[in-house]
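predicted coordinates and the sequence they were generated for:
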Amino acid sequence: MRAPSAGGALDRARARFGPVALVVSAGISVQFGAALAVMVMPRTGAAGVVTLRLAAAALVLLLVCRPKVRGYARADWTTVFWFGVTMAGMNGLFYQAIDRIPLGPAVTLEVLGPLALSVVVSRRLVNVLWAALALAGVTLLAGHGGGGFGGLDPLGAAFAVGAGGMWAAYIVFSARTGRRFPQADGLALAMAVAAVISLPLGVVEAGSDLVVPGTLALGLGVAVLSSVLPYTLELLALRRLPAPTFAILMSLEPAIAASAGFLVLHQGMSLGDALAIALVIAASMGAVRSQVGGSSAQGASGSSRYEGVASGEVKESVARGRLGSE
C-alpha cells in the first residue's frame, strides 16, 4: 500500500485553505482601501472620495459588463434605482463615519445592519441571543473611556449605524436585482445610478480638486483596493467555497479594519475595544450559523426569507456587490 505523497497532501491543503485565503485577502484589500480613503479625505472631503470611488467602480463595471438597457419592465428599473440609492447611501454614510471615528469601530457598528436583518427575518429564538451579544459589544465599545476607541464622536457613530442600515437594504436589493438581471448587468446599472447620485455632493465639497491628477490616482487606488481586487478574489473563492463559510469569513472584517486603522492610520486599540469587536464578530458568526441551520431544516423549499450572504441563491451577487460596498 502506497503512502500518500507529499505533493498530494499539499494539493489537499491548497484546496482546503486556498479559498479561505482568497476571502481573507479580499477583506484585507477592502479595509486597507478604506484606510487609503481616509488619507485622501483632506484633499476632497468624504463626499469627494465617495464620488471618485463610485465613479471608478461604475466605469469598470460598465466597460466589463456592457449591460443592455432594452427589454426590461418598469419594476426592473425601479429595483435597479433603489439598489443604486442604497449603494450611494451606504458608501456616503460609511465614509462620513470614518472621517470622524476610527476605522475599526466604524466597521464594527456598520455590520450591525446585516446582523439586525438576520435577526428580524429569522424565526429562531437563538438569534435574539446573538443580537444581545452584539449589543453588549456595542455598549462596551461606546462606553469605554480614555484613549483608544473611547469617546467616539456621536455623529460619526450615527453615520456608521446608518451605513449598516443601508447595508441591510443593500443586501435585499442586491438579491432582487440579481434575480431580475443577468450576471452583473443589474449591478453595473445600479452602480451608475449611485455614481450619478453622489456626483453633485462630491462636486460641491471638492470642486476642481476632484480632477487633480494626484487625487484621481489616489481615488483609483481606493477603487482598486475596495472594489476591483476584492471582487476578483471573492468570485474565485466562491467557486470552491460554500456561501455560509464565505459569510462567516466576512464577519472577520471588523478585526481586519481595526488592524488597518492601527497599521496605516495609527489608530490605537485598547483591550476593551478588542473585546467589544470580538463580541460583535462572534454574534455575527453565530447568527450566520444559526440562520444556515434554520434554512437547512426547512429543506429545499426556499422558505427562508433571509436574502443575505448566507443564501446560496445570491452568493455570487454578494461578491459582485463588493464593488458597491465600503
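Happy to help now that I have it.

use CA for all of it now, contacts and neighbours both
Fine.

pretty sure residue 53 sits against residue 225.
No. In this structure, residue 53 is not within contact of residue 225 by C-alpha atoms under 8 Å, at 10.2 Å.

the two: which is more packed in?
Between residue 53 and residue 225, counted using other C-alpha atoms under 10 Å, residue 53 has the larger neighbour count: 28 against 24.

so what's that one closest to, chain neighbours aside?
residue 223 (5.1 Å; C-alpha to C-alpha, 6 or more residues apart in numbering).

what about the top helix by length along the chain, distance to the chain center?
Ranked by number of residues, the top helix in the chain under DSSP state H is helix 6-65. Chain-centre distance of helix 6-65: 10 Å, with C-alpha atoms, centre = their mean, to the nearest Å.

use this one as the comparison:
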Amino acid sequence: MGGVVGLQCGAALTTRLHPAVGPAGVVTLRLCIAAVVLTALWRPGLRWDRTTFGIAAAAGTLLAVHHLSFYEAVDRLPLGAATTMEFLGPFAIALFGSRRATDLLWACLAAAGVVLLSHSGMPLDAAGLAFATLAGCCWGGYILVGKHLAERVPDGRGLALAVTWGALLSLPYGIAQAGIRLLDPGTLALAAAVAALSSVLPYTFHLEALRRVPPRVFGILTSLEPAVGALIGLVLLGQHLGVAQWAGVTAVALASIGATRAPSRAPKPATPDRPSGTPDDLTSRTPAE
C-alpha cells in the first residue's frame, strides 16, 4: 500500500513535468535520480554471478519499457483508460496464479472495478491503447521477475542495479526528447520529488512485499492504484468522479481485501520422534558416529 500511494502521489506531480520535458524526459529524470539515490544507499557492487546480473537487468529493462510506454499512453489517453489497460498485466498474473474459485472471483471483481473507474464515452487513440497494453505486459513481467530478484538478493542491492540499468536504457530517449531542458534547476528539483515518491519508495516497498506475498496477491493489490489515484486526484488535483467510478473504487478495494485474506489451514500433524537406538536410527548413522 505504501508503494501504491507513493506511485500515485508521484503521478500527480508529473503533471507539472510533462509540459517541460515530455514523457521520455520524465521517465529519464525519474530513473536517473532514483538510480543515484539507491546506489548511494545500497552500493550494489559488481561481484555477482551471471544469473543475478541477468535477473536484475531483466527487471530494469521491464521498468524502463513500462515507464516509457505508460507515459506515452497517458500523453494520448485519459489517465483512467491508460491505467485500465496497464492493469491487464497484473490481472493476468492474478488469473493464471489462481488456485481456488474465490481467487478468480476477486480478480474479476478487481477488473470490473478498474473498468468502472475508467468509464468514458470518448473515442480512444489506437496508438495510446497499444502503448498502454505494452505497459501492462511489462508490469506483469516485472512482478514475476521482481519476485525472483527479491528471493535471490535479500536487500536493496538488486533493486539498485535494476533501476540503474533501466536509467541507462531510458537516457537516450530522454535526451532526444528534452535535451538541455533536463538540467533546468526547477525541473530537477521537482523531478527529485517525483523520483522519491514514484521510484525509490515504491520499488523498495514492492520488493519487500514480493518477499512476503505470492505474485497473485501482489497482482491484485496493484489494482488499488486506480482507486488510490482517483482519491489523490480528488484531493490534490480537484478531479471529481462520477457514481460509476466511485463504484469502481469500492469494487477494487473489496477485491484487494478479499484477495489478501488467506484461507485458514489446518496444522500438519506432528511426526512423532523415533526413540534413539531403533533400527532406522542406527542404519542412518555413519561409521564415525
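Ah, there it is. This structure is a prediction, so every number in the text was calculated from the model and none was measured.

how much space separates residue 134 of the second structure from residue 84 of the second structure?
Distance from residue 134 of the second structure to residue 84 of the second structure, counting by C-alpha to C-alpha, to the nearest Å: 12 Å.

and residue 62 of the second structure, by the same measure?
With C-alpha to C-alpha as the criterion, residue 62 of the second structure and residue 84 of the second structure are 19 Å apart.

alignment lookup: residue 30 of the first structure to the second structure.
Aligned counterpart of residue 30 of the first structure in the second structure: residue 7 (TM-score structural alignment).

next, count neighbours for its match.
Neighbours of residue 7 of the second structure using other C-alpha under 10 Å come to 24.

chain neighbours aside, what residue packs nearest to it?
Nearest one to residue 7 of the second structure, counting by C-alpha to C-alpha, 6+ apart, is residue 198 at 4.3 Å.

three-state assignment of the residue mapped onto that neighbour from the first structure?
By TM-score structural alignment, residue 198 of the second structure lines up with residue 226 in the first structure. Look at residue 226 of the first structure: counting by DSSP: H, G, I helix; E, B strand; the rest coil, its state is helix.

what helices and strands are in contact with the longest helix of the first structure?
helix 74-98, helix 185-206, helix 213-223, helix 229-238, helix 243-250, helix 253-265 (3 or more C-alpha pairs under 8 Å, 6 or more residues apart in numbering; DSSP states H and E).

residue 134 of the first structure: which of those helices is closest?
helix 253-265 (12.5 Å; C-alpha to C-alpha).

kindly calculate the angle that the next helix or strand after that closest one makes with helix 243-250.
Going down the chain from helix 253-265 of the first structure, the next helix or strand is helix 271-298, by DSSP states H and E. Between helix 271-298 of the first structure and helix 243-250, the angle comes out at 170 degrees (axes from the mean of the first three to the mean of the last three C-alpha atoms, to 10 degrees).

residue 172 of the first structure maps to what in the second structure?
Residue 172 of the first structure maps onto residue 144 in the second structure, by TM-score structural alignment.

got the contact list for that match?
residue 215 (C-alpha atoms under 8 Å, 6 or more residues apart in numbering).

any idea which helix or strand carries it?
helix 126-152.

what's in contact with stretch 209-222 of the second structure?
1, 4, 87, 90-91, 93-95, 97-98, 106-107, 110, 140, 143-144, 146-147, 150-151, 255-256, 259-260.
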